[in-house]
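In: no FASTA, just this:
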C-alpha cells in the first residue's frame, strides 16, 4: 500500500536518501519548515514504514570486497515447491546482498559480494551449491560498476 506524499515529504525523503546523518534542524531549514513540524513528518514517515531504517553505506572495495557476482538460479520442479526454504537459506548467507524472485526462465537473481573470485568459488561449492532444490546456477561476474545507488526516484 502506498502512502500519499506531499512536496515537503518528498523533499525530506530526498535529503535523507542522500545523507541520513542530517539533523532535523538542517532538514527543516533546507525544506522550509520549522523544526517541530519537520520532526513530526519524519516520525510519521517512520511510523508509516516509508523510512524503513537509516544505515551507513560502505565502499565494498575499500574494505576488500572486490568481486561482485550476479547469480541466476533455476530450481528443479521439486525445488519450486520449497521457494520459502530457498529464500530462508539465502537470508543466512552474508555474501548474498540481494535475492529477488523472478518471472521467466530463472527463478531467482542473487547479488553476491566476495573478496575475490576464489572466495566466490568457495562460497559456490561450500554453500550455494549445497542448497536443496537448485537445478542450475548461472554466475555472471561484474567487471566494473557504472551506477549504484540506494536513492529511489521521487516524483
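Out: It's in. In this text the structure is predicted, and so the values were computed from the model without any measurement.
In: Only C-alpha atoms from now on, for both contacts and neighbour counts.
Out: Fine.
In: Setting aside sequence neighbours, what's the nearest residue to the residue lying farthest from the centre of the chain?
Out: Largest separation from the mean C-alpha position in the chain: residue 34, at 32.6 Å (CA atoms, centre = their mean). Leaving aside its chain neighbours, residue 34 sits nearest to residue 28 (5.6 Å; criterion: CA to CA, 6 or more residues apart in numbering).
In: Take this one as well and set it beside the first:
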C-alpha cells in the first residue's frame, strides 16, 4: 500500500458512498485504476465491508453502557457459550477480551435502564459470570469508525 491507497481509505472511511469518479479525482487517478485499487483493498481484506452507520438516538437506543465482566471459568466450553450469548443479544454491540482484572468489556446500547436490566438478565441466564460492573456513559466526546491510516507501511512508489 502507498499514499494513494491511504488517501482512498481515508476518503472511504469518511463516506463509503462516494462515487469512484470523485474518489479518483481526489487522489489524482483516473476512474479505472482507482476502481482496481479499491477492489484490491477489498480482495486483500483491508476494506472488510461497507455499512450504514445509524444514529442510535434516532432508533431509540440513546443509552450506552460499558459493562465489565469477570469470570472464574476459562474453559473453552464456557468461552463458546459466552460467544454464542453475545452473538444472540443485539444490544451488545462490541465485546473486547482484556488483560488485567477485567476479562471482558462490553458496549451495550439500549433505550433505558429497564432495557439494560432485561439484557443483564438474559446474559446471566445464559452464562455464569463472577462479576458484572456497569457504567452508564454520560456524554459521547468522540466516536468514530475510522482507523488511522498514517501507519501504513510504504511498499510501493
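Out: All right, it came through fine. Computed from a prediction, not measured in an experiment: that's the story for all the values here.
In: Quick TM-score on the pair, please.
Out: The TM-score (TM-score structural alignment, normalised by the length of the first structure) is 0.92; 148 aligned residues with a CA RMSD of 0.9 Å.
In: The residue nearest to residue 34 of the first structure corresponds to which position in the second structure?
Out: Structural alignment (TM-score structural alignment) places residue 28 of the first structure against residue 24 in the second structure.
In: distance between the host helix or strand of its match and the chain's centre?
Out: Secondary structure assignment for residue 24 of the second structure, by DSSP states H and E: helix 20-27. Distance, stretch centre to chain centre, for helix 20-27 of the second structure: 26 Å (CA atoms, centre = their mean, to the nearest Å).
In: circling back: who touches the match of residue 28 of the first structure in this structure?
Out: 30, 31, 34 (CA atoms under 8 Å, 6 or more residues apart in numbering).
In: Repeat that for residue 72 of the second structure.
Out: Counted by CA under 8 Å, 6+ apart, residue 72 of the second structure has contacts 129, 130.
In: What is the burial count for the aligned partner of residue 98 of the second structure in the first structure?
Out: For residue 98 of the second structure, the aligned residue in the first structure is residue 102 (criterion: TM-score structural alignment). Residue 102 of the first structure: 13 surrounding residues under other CA atoms under 10 Å.
In: do the same with the one 3 residues further on
Out: Other residues near residue 105 of the first structure come to 9 when the count uses other CA under 10 Å.
In: Over to residue 92 of the second structure?
Out: 20.
In: swap in residue 95 of the second structure?
Out: By the measure other CA under 10 Å, the count of residues near residue 95 of the second structure is 17.
In: what does residue 32 of the first structure give?
Out: 11.
In: ok, it - contacts?
Out: Contacts of residue 32 of the first structure by CA under 8 Å, 6+ apart: none found.
In: gap between it and residue 74 of the first structure?
Out: Residue 32 of the first structure sits 51 Å away from residue 74 of the first structure, taking CA to CA, to the nearest Å as the criterion.
In: Next SSE downstream of whichever strand or helix holds residue 64 of the second structure?
Out: Per DSSP H and E, residue 64 of the second structure falls inside strand 63-70. Next helix or strand after strand 63-70 of the second structure toward the C-terminus (DSSP H and E): helix 76-88.
In: In three-state terms, label the residue nearest the centre of the first structure for me.
Out: Nearest to the geometric centre of the first structure sits residue 98, at 5.5 Å (CA atoms, centre = their mean). Following DSSP: H, G, I helix; E, B strand; the rest coil, we place residue 98 of the first structure in the strand state.
In: Count residues in the vicinity of the closest residue to it other than its chain neighbours, would you?
Out: Using CA to CA, 6+ apart and skipping residues adjacent in sequence, the residue nearest residue 98 of the first structure is residue 111, 5.0 Å away. Other residues near residue 111 of the first structure come to 17 when the count uses other CA under 10 Å.
In: what about residue 111 of the first structure, which SS state?
Out: Residue 111 of the first structure - assigned by three-state DSSP - is strand.
In: Show me what it lines up with in the second structure.
Out: Taking TM-score structural alignment, the alignment pairs residue 111 of the first structure with residue 107 from the second structure.
In: OK, contacts around that match?
Out: Going by CA under 8 Å, 6+ apart, residue 107 of the second structure touches 64, 65, 66, 67, 92, 93, 94, 95.
In: how does it look with 10 Å?
Out: 64-68, 91-96, 134-137 (CA atoms under 10 Å, 6 or more residues apart in numbering).
In: If anything else comes up later, I'll come back, but that's it for now.
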